[in-house]
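**Q** turn this into a structure:
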Amino acid sequence: MRAMITMTAVAGLLAGLATAATAGERVTWRTCGDGIQCADVSVPVDWARPNGPRTSIGLAKLPARDQSRKLGPLVANLGGPGPTVQYLPQFKDSFAELTQWFDVIIFDPRGFGASQGVSCPTPAPVPDFAHWPPTERTPYERYAEANRHFAENCTPALGALRDKLNSWQGAHDLDAIRMALGERKLNYYGNSFGTVYAQNYVELFGDKVNRMYLDSVFDHSNRDHRSWAMSGALVAEGNLHRFAKWAEREPTSALHGRDVLATWDRVIAAAEREPIPAPGAEPGRVVTASEIVSLAPSGFEAAWPDFAKALAQADKGDATLFATQRRGAKDPDLSRIALCSDFPYDVSYDGLKRVESDVQARAPRVGYRLVWLMGYHCAGLPKIGVYPPKPIKAKNLPPILVASGTYDDATTPEHAKRVSAQLPGSRYLSAEGGHAQYWGGRNACVRDRVHRYLTSGELPAPGSHCAA
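**A** The predicted structure follows:
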């Protein structure tokens, strides 16, 4: 903790050293296919020792359509933390409108993908979802031990980056990108974890910001894990109620005309008494109450019809559709090491159980599972190179635009509002929908407000809301 406080106290001095360390370096672009240009920016491994060993940050550029009339570069990070440069050909159309005005420049965080990426020799573990959210200590502590071994095995591959993956380092990398682009001020678009770099950037380099748009804010200003998790839990619980209303009224729903919440409660109670057989899956497969909770629908409405079928079938004693339901892709292995350096909350079994107890009082059916999000990532990991959440103290900022989807339980409206309130002159834009309103949701109203802001500085009126 003393090391973290010291870093904060000398931030101004180190920002000056950072400038000296990168002054004179400029980006050299190369063609890398699909109309995309790539480049690398050399940065210190440790910004507290700017003359020490170096690593590189990988960039990918979608050039502005009209280079003679462009407004400059818009630097973007889409979250994770993880690599996105390699996927840009697949989602570049999401940013086509922005190339009317900007060179859109995506970067991979240090240690990932194009940024002199690190590959851990063994994959990060995945918990046994029959016991997740955990109801007993032993499965959780077994998972924590596996996660600890994963991190230890990755140490040689990380080398000097082992304890240098936090967002304090990342914010300095972002400023190095600005300087390498030859820009006096930064235009930035941060999505999800990309907003964590921004929250630290505005404190360290607030006078270097021109325009900044933050979408689906991952709040790095809240030290209290209980309230941090509570906001997500309440949104998740609300999403279950939204699903129930849809399933009751939708004629094509397998639960049409039924009391869906009563059905949910009945299925969970049955699974708690004895796991429900899944005869259509592998022999002997059963499904626990924890597994059903872990699969509960979020704000992603496209999954609701299948979930209604699974719940109706389980109510008849057959959990096959739960047992065979595909889960989302696992985050890149290194992401948990980077994320947990910025969120070193207490993820002991006892600590999370205490938080869960408080959260269950207000989010008893599914919301409490959000308490275990940090446990999933951080259980057993060593607390090294940490830069914990803290209130944002930013000065000399221009107005910043912050947006959030009302049904996003991972980066909630409460997170966005909390961060926005700490950015003088900022404006919060509410939007109906889930995660990544500009990029993933492609909400036309949000896009219009973002374009106006980025091109002219025009903010939405206070209290503005974008419908789905």
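**Q** for the rest of this, base every contact and every neighbour count on C-alpha atoms.
**A** Fine.
**Q** let me know whether residue 410 touches residue 230 as I believe.
**A** No. Residue 410 is beyond contact range of residue 230, at 10.9 Å (criterion: CA atoms under 8 Å).
**Q** who's in contact with the residue lying closest to residue 445 once chain neighbours are set aside?
**A** Leaving aside its sequence neighbours, residue 445 sits nearest to residue 466 (CA to CA, 6 or more residues apart in numbering; 5.7 Å). Residue 466 makes contacts with 429, 430, 431, 432, 443, 445, 446, as judged by CA atoms under 8 Å, 6 or more residues apart in numbering.
**Q** please give me the structure for this one as well, since I'd like to look at both together:
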Amino acid sequence: MDTSRLLRTTGTVIAAAGLLLSGCTSGGSGSTAASATPGTSGGSASPSPSAESAALRPYYEQKLTWRDCGVAGFQCSTMRAPLDYAKPGSGQDVDIAVARRAATGPGKRLGSLVVNPGGPGGSGIGYLQAYAGIGYPAPVRAQYDMVSFDPRGVDRSDPVECLDGPAMDTYTQVDQTPDDQAERDRLVAAFKEFAAGCQARSQRVLPHVSTVDAARDMDLLRAALGDRKLTYVGASYGTLLGATYADLFPGRVGRLVLDGAMDPSRSSLDLNRDQTAGFETAFTSFAKDCVKQPECPLGGGSPEAVGERLKEFFTKLDAQPVPSGDPARPLGESLATTGVIAALYDKGAWPQLREALGAAMNGDGASLLALADSYYEREPDGKYANLMFANAAVNCLDQPPAFSGPAAVDSALPSFQKASPVFGTGFAWASLNCTYWPVKATGTAKALTAKGAPPIVVVGTTRDPATPYKWAQALAGQLDSGTLLTYDGDGHTAYGQGSDCIDTSINRYLLEGRAPEAGKKC
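**A** Sure thing, here's the model as predicted:
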């Protein structure tokens, strides 16, 4: 259920990397340009009065009070932002949770490096404390304060809430490949129940959790941190957040890395269909590798044959789920599909996926269910993080829905099935989730140019399942100063995923301001 438009990093710890040159190839003959020097603390970091309304000035001039987070080495704070940027100072604010880890030194401090793990709905603070703040390359952490925040509507920042744990358990098991009218009706009813739960529990914040709102919050954060320019690494959906910021505030852009890029000019329908094709590409890579292993649970032969066998297994689960160790949650088709998708984000999870599929095909669904639970951020006690709630809230506000109703899904099914014979049907029906959303979309698909910004590095992986490579190509082309850095490989996002070439290029940009040559490939 809802296995599309969730765009976040894999959760893999980013390995430290030095600045050694590695064997990258460079395409094209573009020259390397230096970006603006990152803002350092001190001086007047907030905009001039002419740039912002008087009502916004108190937000820009606020000072952060730091306290111990309870996690060694990290400090936390809370920032105020107007609930509605059209009515700042009205007394209706949101509290934005912020965390940092101070630069470790030695060397000159370059200011703050704000990171975002994607989603929408991923906790920036959780990502900072578990990965970025301790796993980013040591030279980067030495010279930057590592900073992140939970965007409005996410986790610690006025979170969107929709369903309790038992209701979410039911929701995630609803059949997303309906075979008859009764199953179609149950799927539509599930989407309506989810939307109604969000409205009932989160009515205050639902109209104000768009990507534009979060980007404006990020500019408040830049000022509160004392930085003249924003230095930022955004992964997955975080690339849309970063590109939106650059388009709104091109003069305040420092060094921006957008890794696993989205294409903001694509409609919701096109984004979902593109992502469907992306997961098919990733599955094909997995299938090619699987048949080379001594015990591939999906047999041998071509990727197409492997895909057919996986579809047959899903069909069996649709008719008869297998035990998972949780009597209330046997492994049916929906949860099994989600488990497979979760593992396709990261090539390092392929052995785990083979093992989980083998066990499930032999009647034990526990391992594949665990992969699905990791995707949904479900805890062992049955509680869910608010990831899926915030994800829907942001996506449904950022763009009009992909479909007007079930009949529109029927019309689009052939194109989704062509994009992915394995996942197409489920992804098409999952794209119906915003159709019944209680708040009308405030955004629309459009190109983002950030005219006048210094060089922005856009990173694309050629076989990325969640953010297809063509999206990175498109975003780099739209941005007035975009430069594309390509990783020829598998998995979602590239920085810190094992390529010295990618890591060296990004480290050099963050530390020295030298963007990679246009068309550089690793």
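**Q** do you know the score for how well these two fit?
**A** Laid over one another, the chains give 0.83 as their TM-score (TM-score structural alignment, normalised by the length of the first structure), with 448 aligned residues with a CA RMSD of 3.5 Å.
**Q** returning to that earlier point: by neighbour count, which of the contacts of residue 466 of the first structure wins?
**A** In terms of neighbours by other CA atoms under 10 Å, the contacts of residue 466 of the first structure top out with residue 429 at 26 neighbours.
**Q** what does it align to in the second structure?
**A** Under the alignment by TM-score structural alignment, residue 429 of the first structure pairs with residue 485 in the second structure.
**Q** now do the SS call for its match.
**A** With DSSP: H, G, I helix; E, B strand; the rest coil as the basis, residue 485 of the second structure sits in strand.
**Q** now residue 216 of the second structure
**A** Three-state assignment for residue 216 of the second structure (three-state DSSP): helix.
**Q** ok, it touching residue 247?
**A** No. The pair residue 216 of the second structure / residue 247 is not scored as a contact, 11.0 Å apart, by CA under 8 Å.
**Q** which residues are in contact with both of these two?
**A** With CA under 8 Å, 6+ apart as the test, residue 216 of the second structure and residue 247 reach no residue in common.
**Q** for the longest helix along the first structure, name the packing helices and strands.
**A** If you go by DSSP state H, the first structure has its longest helix at helix 225-249. Helix 225-249 of the first structure sits against helix 260-273, helix 304-314, helix 349-360, helix 413-420, with contacts defined as 3 or more CA pairs under 8 Å, 6 or more residues apart in numbering; DSSP states H and E.
**Q** so can I have a markdown table of these showing mean neighbour count?
**A** Formatted as a markdown table, these follow (neighbours: other CA atoms under 10 Å):
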| stretch | mean neighbour count |
| --- | --- |
| helix 260-273 | 17 |
| helix 304-314 | 21 |
| helix 349-360 | 17 |
| helix 413-420 | 22 |
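**Q** which of those sits closest to residue 90 of the first structure?
**A** Closest to residue 90 of the first structure of these is helix 304-314 (CA to CA; 26.0 Å).
**Q** returning to that earlier point: is the nearest residue to the match of residue 429 of the first structure once chain neighbours are set aside part of a helix or strand, or is it coil?
**A** In space, residue 485 of the second structure comes closest to residue 459 once its chain neighbours are excluded; the distance is 4.8 Å by CA to CA, 6+ apart. Assigned by three-state DSSP, the conformation of residue 459 of the second structure is strand.
**Q** please enumerate the helices of the stretch 301-450 of the second structure.
**A** Counting by DSSP state H, counting those that start in this stretch, the stretch 301-450 of the second structure has helices at residues 303-319, 333-344, 350-361, 366-376, 387-398, 406-419, 424-430.
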